[in-house]
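In: Structure for this input, please:
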Amino acid sequence: MFFKKSPTSASTPQAPAASGFDAQRERSVIAEMLLKRSAKLILGRSELEIIRGVCQAIVDVTSHIRLAWTWFGPTDTQTIRPQVYAGPAVAYAESLTIARNLLTRIGPAFTTLEGKSAGPFTVSQLSPFGPWREAARHHGIHHVLALPIASTFNGYSGIFVLYADRDGYFDEVGESLFAGLAELFGSLMTVAAERQELQRAAYHDALTGLLNRHAVDLIDRRVYRASLFEPASSILLMDLDRFKSINDRFGHDAGDKALQAVARVLTDALRRGDEIIRWGGEEFLVCLPQTALPDALKVAEKLRRAVEGITEPEQLTVSIGACEISALQHLPQAVARADEALFKAKSGGRNQVCVLP
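Out: All right, here's what the predicted structure looks like:
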């Protein structure tokens, strides 16, 4: 037996225990606190900040709940780690990692991650799941409630988990109040995910998946040099050679596939932290943060050879203009200089890298 599930009693009011614990009063105090703080929690905050504020408010108002955490993401995520958490036992949440392939081995409690509620359950220092033993041994946790967070957004889902130091706590206090919060969290996280998707769409090119020109301001912040003492960054402006003839001879579908292939080889050839913008129809802007011109030219040559390796619908070549970003110079100004170098590369025979003297 992997865990001891508590008897379900959420629908039946509990009499105060012999220890003097009043479940009805506990529930009322939490509900009253949430109502009082609702305006402050919501006003001027992001969705995740609201959720974090709610979790913090819960652990502030009752000493029995030692930890509250949430996770939200694609349903096929293989590793789950708490994203928002609050409570005296935050160290537990910070170190917690749940592998999805463990779900069938640690009991139905974590079927919550599959969108099903299993009800509250008891953990102890004898629980076979290591993190539960740690929760009981080091944080005094005895009772856990794991609730699903539902979402209508692209197969996303989540989990809301609360840990109490009192045996049977969630049976006595009931699940309904916390289930209502899980529903609220689902709405908030869906809004956040939709906004993130809209932002991603706004800053990304639909055909290649690369950044588009709307992202220039974001990249500019990364490469701008406020003084000569800051590390230099460089850019590469690339233009596919004679690309119009590919569309004319093979059709636009073939041209689109060629652009997608270029985007893939450029992405694969660059380092993490480098950025690629689809600058125009067959133009690409590569931004190399903290990369001086000599190293940028090496990267440019690597990219030129990578594009040469694309042979469908015919072998492709690319001309590249390179430019180091001067101090106090913004990205659009640097692009204008790179464009001059690109013109030099095109007029000088194509399939080469050029830089202005």
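In: Please make it C-alpha for all contacts and neighbour counts, starting now.
Out: Will do.
In: Show me where this structure has its helices.
Out: For the chain, the helices defined by DSSP state H occupy 23-42, 47-61, 90-95, 130-139, 169-173, 176-203, 216-223, 243-250, 252-269, 293-308, 331-347.
In: One more sequence to fold, the one below, so I can look at both together:
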Amino acid sequence: MMEILSNFDSGNIVCKSNKDPSNIILEISPDKGGKFFQWFYYRLSGAKDIDVTMRIINAGEASYTQGWLGYQALTTFDRKEWTRVKTEYHDGILTINHKPNSDLQWYAYFAPYSLERLNDLIAKCQQSEFVEINSNCLSVEKRSIDIIKAGSSQNNDLVCWIIARQHPGESMASWLMEGLIKKLILEKNTLAKRLLDSATFYLVPNMNPDGSFHGFLRTNAKGVNLNREWETPSLSDSPEVYNVRELMKRTGCNFFLDIHGDEALPYNFIAGPDGVPSINQKQISLVRKFEKALCDLSIEFQDQYGYPKNQPGKANLKIAGNWVAEYFGCPAMTLEQPFKDNAKNPDSIYGWSLGKSSKLGITVLEALDKIIPDL
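Out: Sure thing, here's the model as predicted:
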């Protein structure tokens, strides 16, 4: 008997009908508050060697319908290797066609990154002599927002903040952070030594553990979009931002990067602090230098496609990168990755993948190494 389940970490789907394998009817559940939805993650059982057609019938009401165009869903049987599967979007319905070769098969919007995997990563990090774990920041539902402090000297004047998963459905952000953290903290190498000797790092692998656990796309457990809270966060509705921002005020910030994913654009790109009221030429120059370094270091990165630049003085200071740039006067930016395949360097089997995201985390460190003397 076929069965579809999503009652696990990051799971999200409602099965409306599974009687006919050629017409399985599904719906995505909205985030808290009902405004956003697009993330899905579920398990199909009992369909080994059967051609199945799964239709997500409310895809046309999703937050970013342009994100379905040219998109291919991901599937796995071992929960390690995620490959793309035939997916079509027509008349508001996202249709996934597949023939599982195992009794259990998982499907997702992007390769999920569980809270348990994050806990394993944090446990490894705390064994480093250069690391302290700050677990004082809690989410709405009292989950820990672990902050990794890493640096080889107490006398480092430079402070670099890198955060991820403000939007919980953007799981590629976690894979990038894992690659970055492994290179910086868990592996012995000259790049990591140089960076840790030069600056103190504050790394937040998951800003929104509640939303991640519940399978939300953009909000926390209160239905709040954290990346619209940075100007005036509150302890009641957005404690995740409030507490991290308070610590950032105490530590200072010389470099800030916020890791995200974009549903519609099939590219990796930087969104800078253009339009911040007090933006100065040094900030602009450092952002451009960092962006250029990413392009030079990786075929996966580009600077031709991205978001429109804000008009002078018109940047939204509710957004993390803009608020940080304004408050600290430092280079602050958002790094976006695609849910779709990367049009600059396509891969028909994996698309933009967890492995490529992890490698991009290393590239971020290499690019930061290029500009850190100028911070």
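In: TM-score for this pair?
Out: The TM-score (TM-score structural alignment, normalised by the length of structure 1) is 0.23; 143 aligned residues with a Cα RMSD of 7.1 Å.
In: Let me know which of the helices of structure 1 is tucked in deepest.
Out: Mean neighbour count (mean count of other Cα atoms under 10 Å) peaks for helix 169-173 among these, with a mean of 25.
In: on that earlier part again, Trp71 of structure 1 is nearest to which of the helices of structure 1?
Out: Among the helices of structure 1, the nearest to Trp71 of structure 1 by Cα to Cα is helix 176-203 (9.7 Å).
In: In terms of secondary structure, what does the closest one contact?
Out: helix 47-61, strand 143-149, strand 156-164 (3 or more Cα pairs under 8 Å, 6 or more residues apart in numbering; DSSP states H and E).
In: Distance to Gln24 of structure 1 for those - can I get that in TSV?
Out: As requested, these are exported to TSV (distance: least, Cα to Cα, whole Å):
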stretch	distance to Gln24 of structure 1
helix 47-61	14
strand 143-149	18
strand 156-164	16
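In: what's the closest of those to Val216 of structure 1?
Out: With Cα to Cα, the closest approach to Val216 of structure 1 among these belongs to helix 47-61: 26.4 Å.
In: about what we covered before: how about CSV for the helices of structure 1, with distance to Ser234 of structure 1 added?
Out: Below are the helices of structure 1 laid out as CSV (distance: least, Cα to Cα, whole Å):
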stretch, distance to Ser234 of structure 1
helix 23-42, 42
helix 47-61, 36
helix 90-95, 38
helix 130-139, 47
helix 169-173, 58
helix 176-203, 21
helix 216-223, 8
helix 243-250, 25
helix 252-269, 16
helix 293-308, 6
helix 331-347, 9
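In: what's the closest of those to Lys4 of structure 1?
Out: Ranking those by proximity to Lys4 of structure 1 (Cα to Cα) places helix 130-139 first, at 11.8 Å.
In: That closest one to strand 156-164, inter-axis angle?
Out: Helix 130-139 of structure 1 and strand 156-164 are oriented at 40 degrees to each other (axes from the mean of the first three to the mean of the last three Cα atoms, to 10 degrees).
In: ok, Thr83 of structure 2 touching Gln105?
Out: No. Applying Cα atoms under 8 Å, one finds Thr83 of structure 2 not in contact with Gln105, separated by 11.7 Å.
In: Give me the common contacts of the two.
Out: 75-76 (Cα atoms under 8 Å, 6 or more residues apart in numbering).
In: mind checking how far Leu145 of structure 1 is from Lys4 of structure 1?
Out: Distance of Leu145 of structure 1 to Lys4 of structure 1, computed by Cα to Cα, to the nearest Å: 12 Å.
In: So for these two, which residue has more residues nearby?
Out: Ranked by neighbour count (other Cα atoms under 10 Å), Leu145 of structure 1 and Lys4 place Leu145 first, with 24 against 15.
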